[in-house]
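Chemist: my questions concern the predicted model and sequence given below.
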Amino acid sequence: MMITVASGKGGTGKTTVATNLAVAVGEGATLLDCDVEEPNVHLFLNPESVIRTPVTTMVPVVDQDVCVQCGACSDLCQFSAITLVAGELYTFPRMCHSCGGCVMVCPNGALTEGTRELGELERGRYKGIELITGRLKVGEAMSPPLIDRVKEAADGKELVIVDAPPGTSCPVIAAMGGTHYVVLVTEPTPFGLNDLKLAVEAVRVLGIPFGIVINRADAGDDRVVRYAEEEGIEILMSIPYSRKVAEYYARGRLLVEAMPEMAEAFAGMVKKIRKAAEGGTR
């Protein structure tokens, strides 16, 4: 089973929910940090025995001596990653989406598959929980391929929790791919409600069961609650806006380990998610 924790915008407490949910599940859970541009799950879990491996992606390599400047590759590429200029073929690796189409359509083998480094994969453990993190190389714009590699590293795992990037763009959709349930984390503010609505629309298009967690629940108004009731969306849990919670968060402590009531609440949320995912409710 795969559970993705997402949010319509950053700063709602998505990573807080993802890490506490994983620890509430306990030994055997696998937590993926797919917020590859700014991964921060490790700040809460502090994993041990971390192993780092580079992640590469395919880019075309041109043999100018063999190229006949037919233009088949540049005509195919929708991202202008390979272009014929003044009788010479140029490649732009950072614009390449690594589909391999240019290599396939080249009539005489002037293009071959090369590689470039996207970032790295980190694997470690925290109290029986495996943490797999993707870390995008500075300056890289293509995060979905690295997100896919992070998820591939968890193939065959019984229960996987994904900490997705914030928002509703391509990286988020990549993180949600193949998931069985989405937890949308929001806050009771006008901005929180607006971005929650965008996230709900995206998840509904994907046809994935989902529910809502309201963070800092008593800091705003009741518009998120009313919206959930109107749309028939289950509120999985509410996290209070309290000095105690804020202090634990600021110290990087997990709520489920520091507060018995939070451990009980997150354990209850795991049960709700399992039930909803099995029933396919939305």
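Modeler: Arrived safely. Nothing here was measured: the structure is a model prediction, and the numbers come from that model.
Chemist: use CA for all of it now, contacts and neighbours both
Modeler: OK.
Chemist: residue 173 versus the residue sitting nearest the centre point of the chain, what's the distance?
Modeler: Nearest residue to the geometric centre of the chain (CA atoms, centre = their mean): residue 164, 2.6 Å. Separation of residue 164 from residue 173 (CA to CA, to the nearest Å) stands at 9 Å.
Chemist: now swap in residue 62 and tell me
Modeler: 32 Å.
Chemist: the residue nearest to the centre of the chain: what's it in contact with?
Modeler: By CA atoms under 8 Å, 6 or more residues apart in numbering, the contact list for residue 164 reads 4-6, 33-35, 172, 175-176.
Chemist: now, those that are in helices?
Modeler: Judged by DSSP state H, helices contain the following of the contacts of residue 164: 172, 175-176.
Chemist: try this one side by side with the last:
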Amino acid sequence: MIVAVASGKGGTGKTTVAVALARAWGARLLDADVEEPNAHLFLRPEISQTEEIYRMVPVVDEGRCTFCGKCKEICHFSAITVFPGTVLTFPEMCHACYGCLEVCPEEALSEGQVLVGKIFCGRGQGVELAYGALEVGEPMASPLIKALKARYLSPGSVSIIDCPPGTSCAVLTAVRGADFCLLVTEPSPFGLHDLRQAARAVKTLGVPAGVIVNRAGVDYPELHRFLKAEGLPLLLEIPHRREIAEAYARGKSLLEVMPELREALVSLLPSLRRTS
């Protein structure tokens, strides 16, 4: 079973929940927040594997090019443009669709490579962790997330994906194919605003979802009205306690400061299996 943990904004406790679930379930954890992965700060794994991930970009042989412009016409992302006597490519805009290579009548384009980032895998605190780290300046997280999922999602076991925050392409790439999505929010106007967007995005993928409220304790009835209207089950509430924030700042996981939550987290898994 694949469980994605997402949120409409950063700072709601998404990684806190993902790490706690991985420890409670003994599940494999994929940190797909590749722009700023931090699950390893809590699990402190011993890294056993490292792999560089590349994406294709076109390389132009101007000696063979006739500057016909067909490559420019097929590119929807303006990653290649043709002038009389020269061709310019913009690797940071290329989505590696191979369209330009396919349509070039002179075979003047070949495959080049750009480093997207690295994938690390290791084990810490009884959890197998794999996470991606996007190369500095690389604008596209999705290729690295796809590579992370392709290499470390195991069909026969329980896997948790700690998704990027927000509702970007990277988030949809991380959630796509999951059996269930846990949406982490907080009882505040900002939390509800971003939960609405996240719930809408997950719904377009056809992935069933439920909600975990972090920093619970503040009375905010608008949140509960939204959950009822959208048919989103409230699966768990994590109390708003100072010691949780202090433990987080020291790199400790939720279960280290609130071991009593383990039973509630363990009981979530069979519930999610029945729902998905």
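Modeler: Arrived safely, thanks for sending. Quick caveat, the model's predicted, so the values are computed rather than measured.
Chemist: got the contact list for residue 134 of structure 1?
Modeler: Residues in contact with residue 134 of structure 1 (CA under 8 Å, 6+ apart) are 33-36, 39, 119-122, 146-147, 150.
Chemist: need these in TSV with distance to residue 67 of structure 1 and neighbour count, can you?
Modeler: Below are these laid out as TSV (distance: CA to CA, whole Å; neighbours: other CA atoms under 10 Å):
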residue	distance to residue 67 of structure 1	neighbour count
33	42	29
34	39	33
35	40	25
36	37	25
39	42	19
119	31	20
120	33	19
121	36	22
122	39	20
146	31	26
147	34	26
150	36	26
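Chemist: from those, pick the one nearest residue 58 of structure 1.
Modeler: residue 146 (12.1 Å; CA to CA).
Chemist: name the SS class of whatever residue of structure 2 lines up with the closest one, please.
Modeler: When structure 2 is aligned by TM-score structural alignment, residue 146 of structure 1 is paired with residue 144. Using DSSP: H, G, I helix; E, B strand; the rest coil, the structure places residue 144 of structure 2 in helix.
Chemist: check residue 252 of structure 2 too.
Modeler: coil.
Chemist: pull the contacting residues for it.
Modeler: By CA under 8 Å, 6+ apart, the neighbours of residue 252 of structure 2 are residue 42.
Chemist: look up how far residue 175 of structure 2 lies from it.
Modeler: 26 Å.
Chemist: residues of the longest helix seen in structure 1 that come out buried?
Modeler: For structure 1, the longest helix by residue count, based on DSSP H, is helix 260-279. Residues of helix 260-279 of structure 1 classed as buried by neighbour count (16 or more other CA atoms under 10 Å): 262-263, 265-267, 269-270, 272-273, 276-277.
Chemist: residue 46 of structure 1: which of these is nearest?
Modeler: residue 263 (19.2 Å).
Chemist: next, the nearest residue to the closest one once chain neighbours are set aside: secondary structure please.
Modeler: In space, and not counting its chain neighbours, residue 263 of structure 1 is closest to residue 256: 4.0 Å by CA to CA, 6 or more residues apart in numbering. Secondary structure, three-state DSSP: residue 256 of structure 1 is helix.
Chemist: my read: residue 256 of structure 1 touches residue 24, true?
Modeler: Yes. Assessed by CA atoms under 8 Å, residue 256 of structure 1 is found in contact with residue 24 at 6.8 Å.
Chemist: what sits in contact with each of these two?
Modeler: Joint contacts of residue 256 of structure 1 and residue 24 (CA under 8 Å, 6+ apart) are 263, 266.
Chemist: helices of the stretch 151-282 of structure 1, residue ranges please.
Modeler: 170-176, 190-206, 223-231, 243-250, 255-258, 260-279 (DSSP state H, counting those that start in this stretch).
Chemist: among those, which comes closest to residue 57 of structure 1?
Modeler: Nearest to residue 57 of structure 1, of all these, is helix 170-176, at 16.0 Å by CA to CA.
Chemist: average gap between that closest one and structure 2?
Modeler: Following the fit onto structure 2, the mean deviation recorded for helix 170-176 of structure 1 is 0.6 Å by mean CA distance after the TM-score superposition for structure 1.
Chemist: aligned against structure 1, show me the partner of residue 82 of structure 2.
Modeler: Match for residue 82 of structure 2 (TM-score structural alignment): residue 84.
Chemist: quick one: that match and residue 90 touch, right?
Modeler: Yes. Contact criterion CA under 8 Å: residue 84 of structure 1 and residue 90 qualify, at 6.3 Å.
Chemist: sorry, back to before: ok, so of the contacts of residue 164 of structure 1, who is nearest residue 48 of structure 1?
Modeler: Taking CA to CA as the measure, residue 48 of structure 1 sits nearest to residue 33 out of those, at 15.5 Å.
Chemist: the stretch 1-150 of structure 1: strands as residue ranges?
Modeler: 2-6, 29-33, 48-62, 82-85, 88-91, 111-126, 129-136 (DSSP state E, counting those that start in this stretch).
Chemist: so what corresponds to residue 135 of structure 1 in structure 2?
Modeler: Checking TM-score structural alignment: residue 135 of structure 1 goes with residue 133.
Chemist: kindly report the same for residue 101 of structure 1.
Modeler: Checking with TM-score structural alignment, residue 101 of structure 1 has residue 99 as its match.
Chemist: residue 81 of structure 1 touches residue 98, doesn't it?
Modeler: No. Counting by CA under 8 Å, residue 81 of structure 1 stays clear of residue 98, with 9.7 Å between them.
Chemist: what does stretch 187-199 of structure 2 contact?
Modeler: Against stretch 187-199 of structure 2 from outside (CA under 8 Å, 6+ apart): 6-9, 12, 166-167, 183-186, 209, 213-216, 218-220, 223.
Chemist: buried subset of these?
Modeler: Among these, those classed as buried by 16+ other CA under 10 Å are 6-9, 12, 166-167, 183-186, 209, 213-216, 223.
Chemist: can you give me the neighbour number for the match of residue 82 of structure 2?
Modeler: 17 (other CA atoms under 10 Å).
Chemist: dump the residue contacts of it.
Modeler: 69, 71, 74, 90.
Chemist: hang on, the last one packs against residue 83?
Modeler: Okay, so that is residue 90 of structure 1. Yes. If you go by CA under 8 Å, residue 90 of structure 1 and residue 83 touch, sitting 5.3 Å apart.
Chemist: who has more neighbours, the two?
Modeler: Between residue 90 of structure 1 and residue 83, counted using other CA under 10 Å, residue 83 has the larger neighbour count: 20 against 16.
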